[in-house]
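S.K.: fold the following for me, if possible:
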Amino acid sequence: MDQIFHDDTLLTGTGADAVARSLFDVARTLPLICPHGHTDPVWFADNAPFPDPAALIVTPDHYITRMFVSQGMRLEDFGIARRDGGPVETDPRAIWRRFAENYHLFRGTPTRLWLDITFHRLFGLTAPLSARTADESFDRISECLGAEAFRPRALFERFGIEVLATTDAALDGLAAHEAIGRSGWQGRVIPTYRPDQITDPDFEGFDAALDRLGEMTGEDTGTWTGYLAAHRIRRAAFQAKGATATDHGTPDARTADLSTQDAAALFDRLRRGKAEEGDRALFRAQMLTEMARMSAEDGLVMQIHPGSFRNHSKSVFESFGRDKGFDIPQAAEFTRNLAPLLNAVGQAEGLRIILFTLDETTYARELAPLAGAYPCLTLGPAWWFHDSVEGMRRFRDTTTETAGIYNTAGFNDDTRAFPSIPARHEVARRVDCAWLARMVADHRLREVEAFEMIEDLSVGLARRAYRL
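M.R.: Presented below is the predicted three-dimensional model:
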């Protein structure tokens, strides 16, 4: 019978295979630090069983569903709800069979690697997923999900997660996080402040969101000073629930540093519906600098995720909403765009900004030199479309020569797919072990240094970068 996953995957061919294996023997024992992701805190608040294999693995994962859409299949056929309430497939076994029949589409992709590890390690599957094994695998996973050992908190503990950060909208009341705290469960699940809905005028419902922000905080969000004060109140509420970071998804990395008078006038134009050409982009740019100022004050680590053309397909967005696989990378510039922010607060004591990119051409040209100079800047790991074996290797090869590894944030899984978290960390650790082993084989590292570095790459860097 074919083997789903080989234990030497990614570790051989290094020129120092024994070193790579020994490094991974260390890495595989270390806890998981999950400082940035999109898992649902309700899972851990309620600790209810996951419903079925399709709802857990297929339907919520846009890495999976976008591949099927690219081959002419419909989102409805994989259980994705329509905004208009139109008909969708509701039979989980039918969804799973369709998934299994088309599993070959993922050959060679990181999604295939993560899934194979998950099927093998978590659910004990012994045969590769296919049309032939669809029902058998569905029944096996369903049986597992019915057991206490597969409830969210039990899996959290089984995975060896030390801390897991969710990503929560600025207007989220954080009820799930409060419930986790009241439950007495010792798992550390913390929120992350994501204010896009109240910092991006192009976000749907922006004006209503600002009104709601005022209601939640008691501040007058019709004024610039009241609006900024409301942010500070919400940030403090997140910190009270354990948050150590903020997260900002922007089309680009543009920043601005307007005078207080000009910023207030800009905000007033937006609130009165009198925005001029360029005002929306300028406001986003100004708010990145304002968020950096607040991070210098309150110590929250600031993550900036620029360079995604969100909701590229208007029809998919209108029919199904956000995060359905139609966010497409675009070119990004950092050196000039970040200059206003960095000149304003780049030397502020205590400020930490983690930069991500979907434009790999910026690694060696811009990001590594910036992080190698400014004490507030740290490089986030290979992100999203580049969260792959080759993407991780390119990241290490092109940033280490300028920034080293100690100006990087280690690894984060950035996932909605909870069962895949250990697999994603395992792939990253295997890649790093092989990369370090090649450095040892080239006599660029001493072996003892490689063992110190794999602990940092696996856990130490993320702990320090996110103040965990």
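
S.K.: going forward, measure contacts and count neighbours with C-alpha atoms only.
M.R.: OK.

S.K.: which residue packs closest to Ile180, ignoring adjacent ones?
M.R.: Ala45 (4.8 Å; C-alpha to C-alpha, 6 or more residues apart in numbering).

S.K.: again with Glu178
M.R.: With C-alpha to C-alpha, 6+ apart as the criterion, Glu178 has its nearest non-adjacent residue at 7.2 Å, and that residue is Lys241.

S.K.: that older thread, check the offset of the host helix or strand of the residue nearest to Ile180 from the chain's centre.
M.R.: Using DSSP states H and E, Ala45 falls within helix 41-46. The chain centroid and the centroid of helix 41-46 are separated by 19 Å, computed with C-alpha atoms, centre = their mean, to the nearest Å.

S.K.: what does that helix contact?
M.R.: Pro152, Arg153, Thr166, Ala176, His177, Ala179, Ile180, Ser183, Val189 (C-alpha atoms under 8 Å, 6 or more residues apart in numbering).

S.K.: rerun that using 7 Å as the cut-off
M.R.: Pro152, Arg153, Thr166, Ala176, His177, Ala179, Ile180 (C-alpha atoms under 7 Å, 6 or more residues apart in numbering).

S.K.: to compare against the first, here's the next sequence to fold:
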Amino acid sequence: MTEQWQLDPDRALPADPTTRDLARTIYRHAATLPLVSMHGHVDVDLFADNQAFGDPAELLITPDHYLVRMLVSQGYRHAELGVPHRDRDSGGDPVERDPRAIWRRFCENWHLFRGTPTRYWLEHELAEIFELPAPPSAKNADVLYDQLAETLQRADFRPLALLDRMNVQILATTDSALSDLSSHGRLARQLGPARIVPTFRPDSLVHVGHHAWTAEVDRLAEVSGVDTGDYQGFLAALRQRRRAFIDAGARATDHGHLTADTTPLPTASAERIYRDALAGNVSPADTEAFAAHMLFQMAEMSAEDGLVMQLHPGVLRNHSGEIYRQHGPDQGFDVPVRVEFTRSLRPLLEKFGLSDRFRCILFTTDETVYSRELAPLAGAYPSVRLGAPWWFLDSPEQMRRFRESAVETAGFYNTSGFVDDTRAFASIPARHDLSRRIDAGYLAKLVAEARLGMDEAMDTMVDLAHRLALTAYAAPHD
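M.R.: From the prediction side, this is the model:
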């Protein structure tokens, strides 16, 4: 296997010859633009430590919940794929410690990914970034493992070097509101203040029914230096943490609630629920009401401090209680549910939607609301942008349908630019490349139908691939 694996240069472009020819030109105009990765879940310590990746399984398989969930759906156990137990008492199967065995399982099941976006991303990673000579298979698993393991020990494949190799201009991590941000401080001193930036994620603090909520509120008081013994202190502590994140380069907040409800509570009611939660006696109804209230409060704080508010409701987390008990969250068992935006967001938008001090990006895992709810909201309110297809929607077909559903109402310029939303670091360029190819195909269709000039299409392509994300996630002081 000495020949280089060559991917089709026209992959994911339109099949129609006339449109494909136009799409080639439009795609090439933006193909090499730097990547603006403003929403993702790569651990900041990966870059702060900048150690060589341990092995191919640790880099490409175990952290990729798209990949893991497919293999689990076919009968494999998380432990067989190297996913650790959350603690020693969680039980379950012994965790596979041999990365070569994990890699072999992946290669033997390469066929399972046919037709999925995971297949596209993996091909791009393996062929374009790591320069493997052939697609994975049961026969070549060991050969590919050895070559990849050797490559990962090279200095130019360490995390910070890969950031350059992959042409990432700026990368945002997602960080607990309780983070001390020390790793971000080290990286800012090393790389400059706008290369790897944090994102403020307060979900565990605003969901007062969370099993560890009281401990996290105590930790909030510790890291903020603000007494959280009452509701007003809680709000003050959150404001302090937001300021700390801004000082560390943050551009945005991130909120993953089950619903989009933003109904504010009377102050007395919020104070009462907070007291009940501290006493360990809060009802499910009050938990939901407080979460909705805190979304409104987060919007108010964003109007004050300028952090972009990202909202992505509509996912039932940890659908399998067994997997959650054994391995913790983010293991492929978060499942979309129907979500309503129009009425739910009205309290927030009535107060902040027309403000030039507030910016909000709305995401969904339910494509049925694009044309009915989200595009009309983004097409009317100046503070609202419609986020890119992501997480269950980040496939070629769904990306095309997103453009067809949303552009006619919201246009291109009320959207956020692409976000990759990945924990799998090496997949970032593959995900952006797929988005660029789908957008090139959509723009080519408009040109072929004489609905857009070629010069306009190429200018729009640059906006979609690069400029829009920089604008949507502009720093608070800009």
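
S.K.: need the TM-score from the superposition.
M.R.: The TM-score (TM-score structural alignment, normalised by the length of structure 1) is 0.97; 468 aligned residues with a C-alpha RMSD of 1.5 Å.

S.K.: what ranges do the helices span in the stretch 1-150 of structure 1?
M.R.: 17-27, 41-46, 53, 62-70, 92-101, 110-121, 134-145 (DSSP state H, counting those that start in this stretch).

S.K.: got the contact list for the aligned residue in structure 2 for Cys376 of structure 1?
M.R.: By TM-score structural alignment, Cys376 of structure 1 lines up with Ser383 in structure 2. Residues counted as contacts of Ser383 of structure 2 (C-alpha under 7 Å, 6+ apart) are Gly353, Leu354, Ser355, Asp356, Phe358, Arg359, Cys360.

S.K.: any chance of the residues you listed in CSV, with distance to Phe412 of structure 2, secondary structure and neighbour count too?
M.R.: Shown next, in CSV, are the contacts of Ser383 of structure 2 (distance: C-alpha to C-alpha, whole Å; DSSP: H, G, I helix; E, B strand; the rest coil; neighbours: other C-alpha atoms under 10 Å):
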residue, distance to Phe412 of structure 2, secondary structure, neighbour count
Gly353, 19, coil, 22
Leu354, 20, coil, 15
Ser355, 21, coil, 14
Asp356, 20, coil, 11
Phe358, 20, coil, 23
Arg359, 17, coil, 26
Cys360, 16, strand, 29
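
S.K.: out of these, which comes closest to Val42 of structure 2?
M.R.: The closest of these to Val42 of structure 2 turns out to be Cys360 (C-alpha to C-alpha; 22.5 Å).

S.K.: ok, the closest one to Ala378 of structure 2 distance?
M.R.: Per C-alpha to C-alpha, to the nearest Å, Cys360 of structure 2 is found 9 Å from Ala378 of structure 2.

S.K.: shared neighbours, the two?
M.R.: Val384, Arg385.

S.K.: got the contact list for stretch 217-225 of structure 1?
M.R.: Stretch 217-225 of structure 1 has contacts (C-alpha under 7 Å, 6+ apart) with Leu210, Asp211, Gly214, Gly226, Tyr227, Ala229, Ala230, Ile233, Ala264, Phe267, Arg271.

S.K.: at 6 Å what do you get?
M.R.: By C-alpha atoms under 6 Å, 6 or more residues apart in numbering, the residues outside stretch 217-225 of structure 1 that reach it are Gly214, Gly226, Tyr227, Ala230, Ala264.

S.K.: would you check the span in structure 2 matched by that stretch?
M.R.: Residue span in structure 2 matched to stretch 217-225 of structure 1, by TM-score structural alignment: 224-232.

S.K.: what about the matching stretch, how long is it end to end?
M.R.: End-to-end distance of stretch 224-232 of structure 2: 14 Å, with C-alpha to C-alpha as the criterion.

S.K.: what of stretch 368-384 of structure 2?
M.R.: For stretch 368-384 of structure 2, the first-to-last residue distance is 19 Å (C-alpha to C-alpha).

S.K.: do the same with stretch 13-21 of structure 2
M.R.: End-to-end for stretch 13-21 of structure 2, by C-alpha to C-alpha: 9 Å.

S.K.: buried residues in it, which are they?
M.R.: Residues of stretch 13-21 of structure 2 classed as buried: Leu13, Pro14, Thr19, Arg20, Asp21 (neighbour count, 16 or more other C-alpha atoms under 10 Å).

S.K.: corresponding residues in structure 1 for stretch 399-407 of structure 2?
M.R.: With TM-score structural alignment as the criterion, stretch 399-407 of structure 2 aligns to 392-400.

S.K.: so what's Phe119 of structure 1 up against?
M.R.: Contact analysis of Phe119 of structure 1 by C-alpha under 6 Å, 6+ apart lists Leu125.

S.K.: try 10 Å this time
M.R.: Ile4, Phe5, Leu125, Thr126, Ala127, Pro128, Leu129, Ser137, Ile141, Pro419, Ser420, Ala423 (C-alpha atoms under 10 Å, 6 or more residues apart in numbering).

S.K.: residue in structure 2 paired with it?
M.R.: Checking TM-score structural alignment: Phe119 of structure 1 goes with Leu126.
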